[in-house]
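Undergrad: build me a model from this:
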Amino acid sequence: MTKQELIFVPLGGAGEIGMNLNLYGYGKPEEEDWLIVDYGITFGDDTTPGTDVILPDPTFIEQRKDRVKGIVITHAHEDHIGALAYMWDRVQCPVYCTPFTASLARGKLKEAGFGHLDIVKEIPLGGSFELGPFNVEFITFTHSILEPNALAIRTPEGTVVHTGDWKLDAGPVVGRTTDLDALDRLGKEGVLAMVCDSTNVFSPGTTGSEEELESSLTELISQYDGKVCVTCFASNLARLHTIAVAARECGRQIVVSGRSFGRMMEAAHANGYMLDTPDFLPEDEAHHIPDDKLLIICTGSQGEPRAALARISSGNHKNISLGDGDVVIFSSRTIPGNEKSIFRIQNELARKGVEIVTASDHFVHVSGHPAQDELRELFRRVRPHIAIPVHGEFRHLQAHAALAEECGVKKAFVIENGHVVKLEKDLPCIIDEVETGRLAWEGRRAVPMKSEVVQTRKRALFNGSCVASLAVDKDGTILGEPIITTEGLLDPDGDDHLWDQLFDIIFNTVEAMPRRDRKDDAVLEENLRLNIRRWFRNQFGKRAVTHIHLLRV
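TA: Just a heads-up that it's a prediction; the model follows:
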């Protein structure tokens, strides 16, 4: 008789930071019931032109969706919840989350056209529920968003603690503190495995408390006589509260700019949070407040081109402007990969005479992820038999695995997306690898990042493109003058000698071909394409994306 197994399969978020999609399976091989934990996205950058949103490929679990019991969301950050808006229909199962996250999940699903369906199942903080062979309990943690949860997933094979994103903060300002009693209880019950956040594994000590920021920000803001602008993540509502209290202490009125703040505040108020936060004014009130009495909170801390700070720095914000004597405080960390975008905005602000303050200049930010001492404390309380680091690049996972073994964990795995890990006390091991990938959201569809659609656009951005249209008779003789258009290669109002050479390439290519080949459209087109592309490579070192439009008359 085949033994039932408990397996863990990450399709996103292992070997990378972001785009989390985790699977737990229990049952006989190829007959497992499945639980999905988180369904997130990541964002495009300079290496993915034209692609703003990138999603994990859910094909593996989509093929098994009839055995999926549900999606459990640990918290409402986009890299854990964002894919619901794009690809819930690929799995079509209930979504379980705590109240604040549920408010945002319903909004996403409504925008995606699924609002008429009863998809989101709201579970109270600390609540538990059954999904097939899985008993899932929400364990309250602290993080840089409201209601972050770890999951205690109980199965016949044992209990797995899946942490989501977390930190240990005794003063989170808004929301509950970490349920340490629940962690101790789990440790006493016995934990088979812990799947854990690795983001800050290289940071010694502890992350620090949100509560400690208030006095630091108050002291900093009090130094300025001009406008003060603070930029942070819209999802970090505790930071929003901290900034607002500091502003009030300094006698400043608060203007908020950024649509995402509104969505977050609405969800917070609907669930009883932020009710004692100082009042915010709409951004069109900024003109009426003296500079020394104004504090602006805005989105755009990561250099997002459409966020409020980008529009302010470029002078295109219709209500807010900054200049000499003003300051922008970056109350956030720089996410790896965003450096260029952030520096571009900071340089634009500096040219206007605006002072820039970051976490390297003053105590203006605490992270939402655990440093080394917090990881050690969690291992001490939970005492898992197996450790599986996730939510980190490969180097993070290696360091986390070493720390886990230092804490007495018997087996620590360093895995990446697609690895299938059998979780059992006696002989846990990697037993397989499944296909994974990334999808680019293109308008209303998801296409593989390796598809010709995405790769051609990328090649065209970096190498330029050329389209040559020409008419030929039945013998392959060119009729009239070809029409050539290029993007990013030749100046249409100049480069006359180069245009002449390009036309010569076309005529010479056709004339040099045997009459038999000139009568074959496919052969003629391919010869023209190769010779034009070769000419661009010889002239500019560019592998131009080249297309031939041939009309046979």
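Undergrad: going forward, measure contacts between C-alpha atoms and count neighbours the same way
TA: OK.
Undergrad: assess the claim that residue 154 and residue 138 are in contact.
TA: No. If you go by C-alpha atoms under 8 Å, residue 154 and residue 138 don't touch, sitting 11.5 Å apart.
Undergrad: hey, where'd the helices end up in the stretch 401-550 of the chain?
TA: 452-463, 496-512, 515-518, 521-540 (DSSP state H, counting those that start in this stretch).
Undergrad: how much space separates the closest residue to residue 112 other than its chain neighbours from residue 105?
TA: In space, and not counting its chain neighbours, residue 112 is closest to residue 85: 5.4 Å by C-alpha to C-alpha, 6 or more residues apart in numbering. Going from residue 85 to residue 105 by C-alpha to C-alpha, to the nearest Å gives 8 Å.
Undergrad: what of residue 266?
TA: Distance of residue 266 to residue 105, computed by C-alpha to C-alpha: 13 Å.
Undergrad: run this one through as well so I can compare:
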Amino acid sequence: MQITPSADELLFVPLGGTGEIGMNSYLYGHDGQWLMVDLGVAFADERLPGIDLLLPDPAFIAEQREKLAGLVITHAHEDHLGAIPYLWNRLRCPVYATPFASAVLRRKFEEFGLLGEVELIELPVGGSFDIGPFGLEFITLTHSIPEANALLLRTKAGTVFHSGDWKLDPDPLVGAGYDRERLARLAEEDILALVGDSTNALVPGHSGSEADVRTSLMDLAGTLKNRIAVTCFATNVARLETVAQVAHAHGRRVVLAGRAMHNIVRAAKEVGYLEDFPPTVDERDAGYLPREEVMLLVTGSQGEPRSALARIARNDHPEIALEKDDAVIFSSRIIPGNEKAIHALQNQLLAAGIEVWTEEDHFVHVSGHPCRAELEQMYHWVRPRLAVPMHGERRHLMAHAKLAQSCQVPHVFVPSDGQCVRLTRDGAQVVGEVPTGRLAVDGGAIVPVDHGAVRERRKVSFQGAAVLTLVVDREGRLEGEPLLTVYGLFGDDEAGWRMAEAAIDAVEKSVGRLKHREKHNDDVVRETARLAVRRSLHRDTGRKPVTDVHLVRLD
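TA: Below you'll find the model as predicted:
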């Protein structure tokens, strides 16, 4: 499907990020061309076994990539740029970003063998630039990462304020503060639409400041006597600096654990942040330090099974261990959908006698997204004719819509992924639907989430599996007893053996009842045996296992 925007219209198409947290990717169309804003990942849960990352399906724009003028990155979080190295070959367009996001992307491109192939155009913070028919301006905001940018898109059909992720932090500690003067002047520019972050639209008040977290962590660390491990988003550069300063104040040495921690610290230093970050102790040497002198900065705040903290909790980390009465501080929020994994990790640590501190126990985190008072302030500054909530689950989008109405915004529209929406002074009009969906990073392959292998793996994880080996002679008579192997259905005990024997008996009876001509047909014998196994196991276990039959016919 192809849609060509006309010279007198401005179209908006979310490919991901509306109705969900993560996987942000948005298209704007005007005068025959499209502009993509962000291309991020989401993280899979237990419903997709073996899958870590999910990507937005770019099929709609990939089919007409000659009309894609460029891809602009608002900031360096994974849910806004993490999909680029996986999908850039389908788009092959220039990528525009400010220095910190550019530094993060260069490391990703090097890892994927794309360094030098992708046209990465680095732009200054607060810079203005043109891409095709779009006049663009970065407006500096604050977030839980340096260089969070709102994007002002000017076209002949109207101007859009695309907020990106943001908050109003009076003291962000690292990077520039939000550009209050520029934001206040937006009311003079007749903004057609505000396309805005909805993550905290249900939360009253203000999100809080990084400076306050630093003070609180400084106090908390003073009460802890043994090793301290702090886990947070690696991209929260201000939080990394805070942990380093807390460590220095309490006579501790910083140890980085997890590839993302090392990469972000290097990227931040490359562009002028973390200039006073202390020399770190190599992971291999951490065990030689007295416990009271160790401050670990570790990945794993969302319970990721292969993260540094998860490996430490399993006693599976090659260099680092935690012991009874050590402490772990989760200096982060729980992303919706990650609750089970995080709580399981915390329970594992507690069972080992390790202290666990979260935002429920102490003031150890502030959100990077605007709460209701901040959203109200933004609407007071921008005064758009139309509000389009994005970046959030449906409940967040609806709460944002109601808040915008209370701020006297004339028109409000809550979009869904795949809707092609015309933005006008009289509101939003859905003018079409484009194909959209999720792709899964499955090992080295990128496949649809409903791909056969992913679907079958999911079914095996819930229903189990059975493999039957059947040997027959030329006449279709069984040669010896069939061999049955089962996975995830019953244990290796007497009850399990009885169920296996019952399934084998069912196979022997079903195959034995076949007519003479049916016994000569391999497909009929195989399917008869498969159904017999499946029905017997379903009767005994209540599950419908994925069942396969290996048939060997002797000459």
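Undergrad: what's the TM-score for these two chains?
TA: Put the two chains on top of each other and the TM-score (TM-score structural alignment, normalised by the length of structure 1) is 0.95; 549 aligned residues with a C-alpha RMSD of 1.8 Å.
Undergrad: circling back to that earlier point, in JSON lines: the helices of the stretch 401-550 of structure 1, plus distance to residue 442 of structure 1 and mean neighbour count.
TA: As requested, these are exported to JSON lines (distance: least, C-alpha to C-alpha, whole Å; neighbours: other C-alpha atoms under 10 Å):
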{"stretch": "helix 452-463", "distance to residue 442 of structure 1": "9", "mean neighbour count": "16"}
{"stretch": "helix 496-512", "distance to residue 442 of structure 1": "34", "mean neighbour count": "14"}
{"stretch": "helix 515-518", "distance to residue 442 of structure 1": "38", "mean neighbour count": "16"}
{"stretch": "helix 521-540", "distance to residue 442 of structure 1": "27", "mean neighbour count": "16"}
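Undergrad: with respect to residue 368 of structure 1, which of those helices lies nearest?
TA: helix 452-463 (33.5 Å; C-alpha to C-alpha).
Undergrad: now the closest one on structure 2. Mean distance?
TA: By mean C-alpha distance after the TM-score superposition for structure 1, the fitted helix 452-463 of structure 1 averages 0.8 Å away from its aligned residues in structure 2.
Undergrad: follow-up on the earlier one: check which helix or strand covers the residue nearest to residue 112 of structure 1.
TA: helix 84-87 (DSSP states H and E).
Undergrad: quick one: contacts of that helix?
TA: The contact list for helix 84-87 of structure 1 (C-alpha atoms under 8 Å, 6 or more residues apart in numbering) reads 39-40, 105, 108-109, 111-112.
Undergrad: ok so, going back, could I get the helices of the stretch 401-550 of structure 1 in TSV, plus columns for distance to residue 260 of structure 1?
TA: Formatted as TSV, those follow (distance: least, C-alpha to C-alpha, whole Å):
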stretch	distance to residue 260 of structure 1
helix 452-463	28
helix 496-512	49
helix 515-518	59
helix 521-540	44
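Undergrad: re earlier: who has more neighbours out of residue 154 and residue 138 of structure 1?
TA: residue 138 (27 against 18; other C-alpha atoms under 10 Å).
Undergrad: tell me the secondary structure at that one.
TA: Judged by DSSP: H, G, I helix; E, B strand; the rest coil, the three-state class of residue 138 of structure 1 is strand.
Undergrad: state the distance from it to residue 468 of structure 1.
TA: Using C-alpha to C-alpha, residue 138 of structure 1 is found at 61 Å from residue 468 of structure 1.
Undergrad: could you do residue 68 of structure 1 as well?
TA: Distance, residue 68 of structure 1 to residue 468 of structure 1, by C-alpha to C-alpha: 51 Å.
Undergrad: how about residue 191 of structure 1?
TA: Using C-alpha to C-alpha, residue 191 of structure 1 is found at 65 Å from residue 468 of structure 1.
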